[in-house]
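Chemist: predicted model and sequence below, questions to follow.
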Amino acid sequence: MPPPGERSNFLPTSGTKNQHQPSALDASILGSESDMPSQFIWPHHERPCLEAPQLACKKHGVFMVVNHGVDPGLVDRAHRCMDFFSMQLCEKQKAQRKIGENSGYSSGFVGSPNIVEQYFVSVMGQDFRHFGKVYQEYCEAMNKLSMEVMELLGLSLVLGRAYLRDFFQGNDSILRLNHYPPCPKPDLALGTGPHADPTALTILDQDQVGGLQVFADHQWHSLTPIPGAFVALCYKSCLHRPVVNNERARRSIAFFVCTKMNKTVTPATALVNVENPRIYPDFKWATFLEFTQKHYKVNMKTLEAFSNWLQK
């Protein structure tokens, strides 16, 4: 780019001779140009491949998210705050999950993005406000990232950038902190077992211990942690499981992307036709969440079981 004082003097045109000259784009000029100046054309080999996320979702149900712009310092603070799991059991049980609720300690969720800080203070006391602030900020960063992912998925489905982003705007997403103590015989540990998350998308940050496996091509594959990358898991097409380590504790932070609780989930009309008829009835996310928490373990057939349950 030329110095600020010189930018107004340079107006690129299709007749520009020196292709190496630094140039500034005056958008008003483009309307009168018959050809886009070559220096402002996005090289084909650098353009994002919109078929890639669609193929990843269909074939594997999982993909890595890199170059996302999330502050690595924030992610580091979020992992440090997971020292919560090293506290005395009597302290941790202050946040114990109550029957009928989704928030809480012991195989439960920490809370939704809008109430994380208040949640920590209300169940653990003022000394834990810092924890709440860190995870509040983390949730906000994940929510922003999830909207960007939704834009990309919307484009790959030829729905446009805004469709899925708007559908999930103002969501009631959920944060979950996972801690897996070391186990001397990992192969014998029951754990959570193979499952699919009931939410639309899971953005997972796993530490460098690793342990996440996905089922593809009739076998389990371990996903090697990539520093700074998040794992995106799509519901319905990604069966996965965590595997414990025999020497080190494993920790991960999962952000489950959900719609608003009272949002009606319905297929995009642009994707429904004679060749691709709709499969499931409309439903509220709150109803589906209740079904997965009280009536049916989440797996690859949950939506079918839920549809049958709704229509009884």
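Modeler: It's in.

Chemist: every contact and neighbour count from this point should use C-alpha atoms.
Modeler: Fine.

Chemist: so where do the helices sit in this structure?
Modeler: Applying DSSP state H to the chain gives helices spanning 27-30, 51-59, 72-80, 89-92, 116-124, 129-156, 162-167, 285-294, 302-310.

Chemist: can you redo these as JSON lines with mean neighbour count?
Modeler: Rendered in JSON lines, the data for the helices of the chain read as follows (neighbours: other CA atoms under 10 Å):
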{"stretch": "helix 27-30", "mean neighbour count": "11"}
{"stretch": "helix 51-59", "mean neighbour count": "15"}
{"stretch": "helix 72-80", "mean neighbour count": "15"}
{"stretch": "helix 89-92", "mean neighbour count": "12"}
{"stretch": "helix 116-124", "mean neighbour count": "19"}
{"stretch": "helix 129-156", "mean neighbour count": "20"}
{"stretch": "helix 162-167", "mean neighbour count": "17"}
{"stretch": "helix 285-294", "mean neighbour count": "16"}
{"stretch": "helix 302-310", "mean neighbour count": "15"}
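
Chemist: try this one side by side with the last:
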Amino acid sequence: MEFHRVQTIASLSTDKETIPEEFIRPEKEQPAITTSHGPVPQIPTIDLNDPDEQNLVRLIVDASKEWGIFQIINHGVPSDLITKLQDVGKTFFELPQEEKEVYAKPHDSKSVEGYGSKLQKDPHEKKSWVDHLFHRIWPPSSINYKFWPKNPPSYREVNEEYGIYMREVVDKLFTTLSVGLGLEGQVLKEAAGGEEIEYMLKINYYPPCPRPDLTLGVVAHTDLSAITILVPNEVPGLQVFKDDHWIEAKYIPNALIIHIGDQIEILSNGKYKAVLHRTTVSKDKARMSWPVFLEPPGEFVVGPLPQLISKDNPPKFKTKKFKDYMYCKLNKLPQ
């Protein structure tokens, strides 16, 4: 079978004591220097099944304004399904390199879908210690199964089931965030693409790294999505920038980590904040995560909601097609 050769971290052989120069971050970004080790606040954890609706709205609104990130428990996704999602993803990344490269992102592709290690287009930029696989899991019209691994054989079934449960979580989050803005429950979801919102799954695989103090799995960024819903594994690494500190997210088994992304910040005209976050890596263990990015279709136009704009609160962001926003962000162009 013919496959597209990609350089990935998994295909890189490194010395046991060092890493290639292109992975070493400048000192102002190195985890050993910049991670906060003192007493720090914890990322909020919220019970999504809270019977007190007003309390749930208040907690999610506060977390989305102050942190841009929170963890949810009692979210309705079965714990055994989360385990299966992790198992099939881990099995794929443990396959021989040539088997993974069957799913490589095509060289000339304008989409991020496929297996690889690079997102931004900057040949002079430092590299990140991560391999990834991207593919959409919803809606059915946007799915391209050529990027879905056939090995392990249960991969498709598990991801399709996960997509079904995700939709319920997504609807509850959008509804709660809408109500928190004083709007009808469906407003934010409709403004982010409605039933056409694309669920882009990414599996991040961060192999063990001989010098985790010098490099990053993913550099500091906000997500270009509306919302990101992330499953981590038990290896810590997700860090959030809050009050001038990099704070590590506590691992809570079966919790989902919710990131407010750029599109919700835009739609709310800055009331909700997209979270600045990054990922560190481990010396001894592979870290993995499974974010689902909720993205408007490419042609869909997103801007501050008119209901939130007034003479005293003018628009803080431009209104533009999502594909144009994404192009500017990935190519580091001004919005």
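Modeler: Yep, that arrived. Given the structure is predicted, the values throughout are model-derived calculations rather than measurements.

Chemist: one step back: format the helices of structure 1 as JSON lines; extra columns: distance to D197 of structure 1.
Modeler: Output for the helices of structure 1, formatted as JSON lines (distance: least, CA to CA, whole Å):
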{"stretch": "helix 27-30", "distance to D197 of structure 1": "45"}
{"stretch": "helix 51-59", "distance to D197 of structure 1": "14"}
{"stretch": "helix 72-80", "distance to D197 of structure 1": "22"}
{"stretch": "helix 89-92", "distance to D197 of structure 1": "25"}
{"stretch": "helix 116-124", "distance to D197 of structure 1": "21"}
{"stretch": "helix 129-156", "distance to D197 of structure 1": "16"}
{"stretch": "helix 162-167", "distance to D197 of structure 1": "19"}
{"stretch": "helix 285-294", "distance to D197 of structure 1": "10"}
{"stretch": "helix 302-310", "distance to D197 of structure 1": "10"}
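
Chemist: closest to L188 of structure 1 out of the ones you listed?
Modeler: helix 89-92 (24.6 Å; CA to CA).

Chemist: what stretch of structure 2 does that closest one fall on?
Modeler: Per TM-score structural alignment, the counterpart of helix 89-92 of structure 1 in structure 2 is residues 97-100.

Chemist: what about the matching stretch, how far off from structure 1?
Modeler: Comparing stretch 97-100 of structure 2 with its match in structure 1 after superposition yields a mean distance of 0.6 Å (mean CA distance after the TM-score superposition for structure 1).

Chemist: go ahead and flag the most central residue of structure 1.
Modeler: In structure 1, the residue lying closest to the centroid (CA atoms, centre = their mean) is I203, at 2.9 Å.

Chemist: what separates the equivalent of that residue over in structure 2 from F70 of structure 2, distance-wise?
Modeler: Matched to structure 2 by TM-score structural alignment, I203 of structure 1 sits across from I229. Distance of I229 of structure 2 to F70 of structure 2, computed by CA to CA, to the nearest Å: 10 Å.

Chemist: residues contacting V110 of structure 1?
Modeler: Neighbouring residues of V110 of structure 1 by CA atoms under 8 Å, 6 or more residues apart in numbering: S103, G104, V116, Y119, I174, L175, R176, L177.

Chemist: I misspoke; the intended subject was F283 of structure 1.
Modeler: Contacts of F283 of structure 1 (CA under 8 Å, 6+ apart): T264, V265, T266.

Chemist: one more time with 6 Å, if that's ok
Modeler: Contacts for F283 of structure 1 (CA atoms under 6 Å, 6 or more residues apart in numbering) come out as T264, V265.

Chemist: same check, this time on I73 of structure 2
Modeler: Per CA under 6 Å, 6+ apart, neighbours of I73 of structure 2: D47, A255.
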